[in-house]
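In: Fold the following.
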Amino acid sequence: MIEGQDREVAVRPLATAADASAYSRFLDQCPAATVYHSLPYRDLVLRSTPCEARYALAWRGQDVIGALPLMAADGPLGTVINSLPFFGSHGDLLTTDDRAAPALQGWFREQLRDDGVAAATIVTNPFDDAPKADWSEASLVDERIAQWTVLARENGDRIDIHSAIDGSARRNVAKALADFVSVEVDNSAVDFLADCHKHNMAGIGGRCKPEAFFAALPITMVPERDYRIYVAKVDGKPIGALLVFLFKHFVEYIMPVTAPGNREHQPTAPIIYRAMQDAQSEGRRIWNWGGTWTSQTGVYRFKKKWAATEKRYSYRIFVRDDRVLGQTAETLTAAYPYFFVVPFSALAQAGAAE
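Out: Reported below is the predicted structural model:
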């Protein structure tokens, strides 16, 4: 029996099509579930970076009452586990029954006991108002700021977006409209999105999403069910775009891009404004901006001017092999692409070479 497991609760890996259907029904019933927990997103990540999925389900009879999604990547130091990897995806366990949490945590501890595991990270879920898991035994903790804009209250009452956002955001929208920027949905604009993303990241020295991500997007996700691409145009020419993910009452702000030479048109502002209005009309309540590092003051202020509220959440890191602390940021990033291993500040404290 798995450590801490209730006799009435069984934990098993998600392994069959029937398991997948049961898991998807569970997510529909779980208010804290986000797109990152979903199976289309799982498949997108599996096609975007070398890794394997280890999703555990807690069953009580024929019902799924909890789940813990993990992904694992092998590398020169052993296996690194994340819940979840790929640009800060939220993971952590989900439950609809308190008995599921200790059983799933026991299953997680079993994963850590594998001699080949170098490190594991749980990215906690800021949308879980009453988390059942206790990850206090983690070796290290790293903090992030979750930011999201409430589009409608739980009773369905919509907020007035124009009044809620900051004056500078309203001016950016007005300037774009004065420049005759139009916005439309074009879910076929994946190549334009990818090309602009590559140029934008090169311009700021940021890390690009891999080409495999863009190839996998229309294969693993369904447009209008799982994702949508907004495109801004001037005189019929695309000048910017935004990829959003759609899941239940959430809209996820995933990838804004601006075509080279068009930043003065402020294409992102009218796209966001239009996308927020569309989300409201569809009954969605939360526009999730994603996580922000505490050092990213400019990014934080940008989200804040769009009426973002905030909450701290954490990365709980379990170090099983101290060799990871002796690496450089570059070696870990190369060895485990798109996986979180340890905070880079921990490497510096351990005397890792710069």
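
In: from here on, contacts and neighbour counts on C-alpha atoms
Out: Will do.

In: what comes up buried for stretch 52-72?
Out: The neighbour-count check on stretch 52-72 (16 or more other CA atoms under 10 Å) flags 53-60, 64-72 as buried.

In: among those, which are in strands?
Out: If you go by DSSP state E, these have 53-60, 64-72 in strands.

In: how many other residues sit next to Pro50?
Out: By other CA atoms under 10 Å, the residues close to Pro50 number 14.

In: Would you enumerate the residues in contact with the residue positioned nearest the centre of the chain?
Out: Nearest residue to the geometric centre of the chain (CA atoms, centre = their mean): Ser89, 2.9 Å. Taking CA atoms under 8 Å, 6 or more residues apart in numbering, we find Ser89 in contact with 36, 83, 123.

In: distance of the first one from Asp43?
Out: Going back to what we said before, that points to Tyr36. Separation of Tyr36 from Asp43 (CA to CA, to the nearest Å) stands at 11 Å.

In: of these two, who's got more company?
Out: Neighbour totals were compared for Tyr36 and Asp43, and Tyr36 leads with 22 against 16 (other CA under 10 Å).

In: Helix, strand, or coil at that one?
Out: Here Tyr36 is recorded as helix under DSSP: H, G, I helix; E, B strand; the rest coil.

In: Go ahead and confirm it touches Phe87.
Out: No. Contact criterion CA atoms under 8 Å: Tyr36 and Phe87 do not qualify, at 10.9 Å.

In: neighbours around the residue nearest to Arg274 when sequence neighbours are not counted, how many?
Out: Ranked by CA to CA, 6 or more residues apart in numbering and with sequence neighbours excluded, the top spatial neighbour of Arg274 is Val183, at 7.4 Å. Number of residues near Val183 (other CA under 10 Å) recorded here: 23.

In: repeat for Cys208
Out: With other CA under 10 Å as criterion, Cys208 counts 13.

In: one step back: and the contacts of Ser89 as TSV, adding distance to Pro218?
Out: Formatted as TSV, the contacts of Ser89 follow (distance: CA to CA, whole Å):
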residue	distance to Pro218
Tyr36	17
Ser83	24
Val123	26
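
In: Show me the strands in the protein, by range?
Out: Using DSSP E, the strands of the chain run over 10-13, 52-60, 63-75, 78-83, 94-95, 117-123, 140-150, 182-185, 227-234, 237-247, 250-258, 286-292, 309-319.

In: Find the one among the ones you listed with the highest mean neighbour count.
Out: Comparing the strands of the chain by mean neighbour count (mean count of other CA atoms under 10 Å), strand 94-95 comes out on top with a mean of 28.

In: one more to put side by side:
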Amino acid sequence: MQIQIERLENRDDSELTEFLDGLGKRSPSVLGYHYPIYRDVIAAAGAGEACTLAARVDGKLRAVLPAFRKITPEGAVFGSLPFFGPNAGVLAGEDQAGELQTALLRSLIEDARAAGAVACSVYTPFLASDFASYDSVMPDALVTDKFTQYLDLETVTFSKSIAYDLRRSERLGVTVSTDVDAQRRDAFYGLYVQNCIEQGIPVKPRACVEMLLDLEALGRRSAVYFAFHDGEMIGGLLVLRSPMTVSYYIPCTLARARGFQPGTLLIDRAIRDARARGARYWNWESSPSRESGVFQFKKKWGSQEGRYRIYLQPFRSQQYFRDLGRERIADLFPYYFVYPFDRLREK
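Out: Purely as a prediction, here's the structure:
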């Protein structure tokens, strides 16, 4: 098998979308994050430029490795992808998947090394279980094992507490709407920003959120749900879509209205819509820890745990990253996993 590796450009978007749509009907690893619209969102956030790699066999697109790079005065970083979670890695069908994974991963590492990068990180795909190619190509990588949560929409059964919260929310008069206008976009983003401030979470730029609320994205790659009580928006939920998997992206709730359980009602509606569209999996993304309230909330829905890994290939010494320090790394390379912070401490 002759494999040809090339970098995808914007002019290849139609071919990339067709490939993802086809593979996404068979693989839950294809997520909304891998489509051109989200590539543009990442770029708009200032995370750098796309350098997605494709593997062709006999001229046909057979696998892709979504990737970004950011160049700074301190050096470049490469990643698949910026932001965090089981949202990247090599996307390939079952035939010759190992060979295609190896070729693409090796090419990304070589590109990063040639660019003088300080590091290159790769997150393994959602619900992937075979990491042999990653181990082979990056034997010296610093590997971080992580967990995520998800729902199998064909088999999941919600807990009694979820059913109670849904009845309570409806009894209190909370309603859900998917109609979008400028006023609702403003209210949604305002709620989201307020929640981020309350929880100390970095805020995504408004332009990025607006791109996912655009009518061309809504319905196909994203969906948004608003919860109202007495005419006031008290919650919102933005999800990203692929053929088989729906990803929980931006939830937000008015603090003084949490007792109305708008988030629970919105998730239930989004899950019912996902099933109606033929989706099989609900991707919760990762949580801070198994002890966190976020993890426990997801568990109430009947979530299962999946595992993923972060492979970090440094091209500088450990001392180099220690000298940079945590704050400097975060300032230079926002959105990227550049070096495990727990290894920066002297022992």
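
In: What does the TM-score come to for these two?
Out: Put the two chains on top of each other and the TM-score (TM-score structural alignment, normalised by the length of the second structure) is 0.89; 334 aligned residues with a CA RMSD of 2.1 Å.

In: Which of the contacts of Ser89 of the first structure sits closest to Pro343 of the first structure?
Out: Nearest to Pro343 of the first structure among those, counting by CA to CA, is Val123 at 12.6 Å.

In: which residue in the second structure lines up with that closest one?
Out: Here Val123 of the first structure is matched to Tyr123 in the second structure, going by TM-score structural alignment.

In: quick one, what contacts its match?
Out: Neighbouring residues of Tyr123 of the second structure by CA under 8 Å, 6+ apart: 80-81, 84-89, 308-311.

In: mind redoing it with 6 Å?
Out: 86, 88-89, 309-310 (CA atoms under 6 Å, 6 or more residues apart in numbering).

In: now the residues you listed as JSON lines including distance to Ser129 of the second structure?
Out: Below are the contacts of Tyr123 of the second structure laid out as JSON lines (distance: CA to CA, whole Å):
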{"residue": "Pro86", "distance to Ser129 of the second structure": "12"}
{"residue": "Ala88", "distance to Ser129 of the second structure": "14"}
{"residue": "Gly89", "distance to Ser129 of the second structure": "12"}
{"residue": "Arg309", "distance to Ser129 of the second structure": "10"}
{"residue": "Ile310", "distance to Ser129 of the second structure": "13"}
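
In: and which of those is nearest Leu215 of the second structure?
Out: The shortest approach to Leu215 of the second structure among the contacts of Tyr123 of the second structure belongs to Ala88, at 25.5 Å (CA to CA).

In: ok so, going back, now that we have the strands of the first structure, can you turn them into CSV and tack on distance to Ala194 of the first structure?
Out: Listed next are these as CSV, based on distance: least, CA to CA, whole Å:
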stretch, distance to Ala194 of the first structure
strand 10-13, 34
strand 52-60, 25
strand 63-75, 25
strand 78-83, 26
strand 94-95, 33
strand 117-123, 27
strand 140-150, 25
strand 182-185, 16
strand 227-234, 12
strand 237-247, 10
strand 250-258, 9
strand 286-292, 20
strand 309-319, 29
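
In: Would you mind telling me which of those strands is nearest Pro131 of the first structure?
Out: Comparing the strands of the first structure against Pro131 of the first structure with CA to CA, the closest turns out to be strand 94-95 (8.1 Å).

In: check the fit of the closest one onto the second structure and give the mean distance.
Out: On superposition with the second structure, the mean distance recorded for strand 94-95 of the first structure (mean CA distance after the TM-score superposition for the first structure) is 1.7 Å.

In: In the second structure, what stretch matches that strand?
Out: Aligned by TM-score structural alignment, strand 94-95 of the first structure falls on residues 91-92 of the second structure.

In: chain center to that stretch, what's the gap?
Out: Relative to its chain's centre, stretch 91-92 of the second structure lies at 16 Å (CA atoms, centre = their mean, to the nearest Å).

In: quick one: contacts of it?
Out: With CA under 6 Å, 6+ apart as the test, stretch 91-92 of the second structure has contacts from 63-64.

In: Let's see that with 10 Å instead.
Out: If you take CA atoms under 10 Å, 6 or more residues apart in numbering as the criterion, stretch 91-92 of the second structure is touched by 19-20, 23-24, 27, 29-30, 34, 54-55, 61-66, 97-101, 104, 124-125, 128.

In: go on, stretch 163-174 of the second structure?
Out: When contacts are defined by CA under 10 Å, 6+ apart, stretch 163-174 of the second structure is touched by residues 160-162, 175-176, 227-235, 259-266, 268, 301.

In: Identify the residue of the first structure aligned to Leu237 of the second structure.
Out: Leu237 of the second structure maps onto Leu242 of the first structure when the alignment is built from TM-score structural alignment.

In: what about the helices in the stretch 151-300 of the second structure?
Out: Shown for the stretch 151-300 of the second structure, the helices assigned by DSSP state H, counting those that start in this stretch span residues 160-171, 182-199, 206-213, 262-276, 293-299.

In: Return the most buried member of those.
Out: The highest average neighbour count among the helices of the stretch 151-300 of the second structure, using mean count of other CA under 10 Å, belongs to helix 262-276 at a mean of 19.

In: ok, average deviation of that one from the first structure?
Out: With mean CA distance after the TM-score superposition for the first structure, helix 262-276 of the second structure departs from the first structure by a mean of 1.1 Å once superposed.

In: That helix maps to which residues in the first structure?
Out: For helix 262-276 of the second structure, the aligned range in the first structure is residues 267-281, judged by TM-score structural alignment.

In: Please state the offset of the matching stretch from the chain centre?
Out: That offset, for stretch 267-281 of the first structure, works out to 20 Å (CA atoms, centre = their mean).

In: got it, and stretch 267-282 of the first structure?
Out: 20 Å.

In: Give me the distance between the closest residue to Arg345 of the second structure other than its chain neighbours and Ala112 of the second structure.
Out: In space, and not counting its chain neighbours, Arg345 of the second structure is closest to Arg322: 7.3 Å by CA to CA, 6+ apart. According to CA to CA, Arg322 of the second structure and Ala112 of the second structure sit 21 Å apart.
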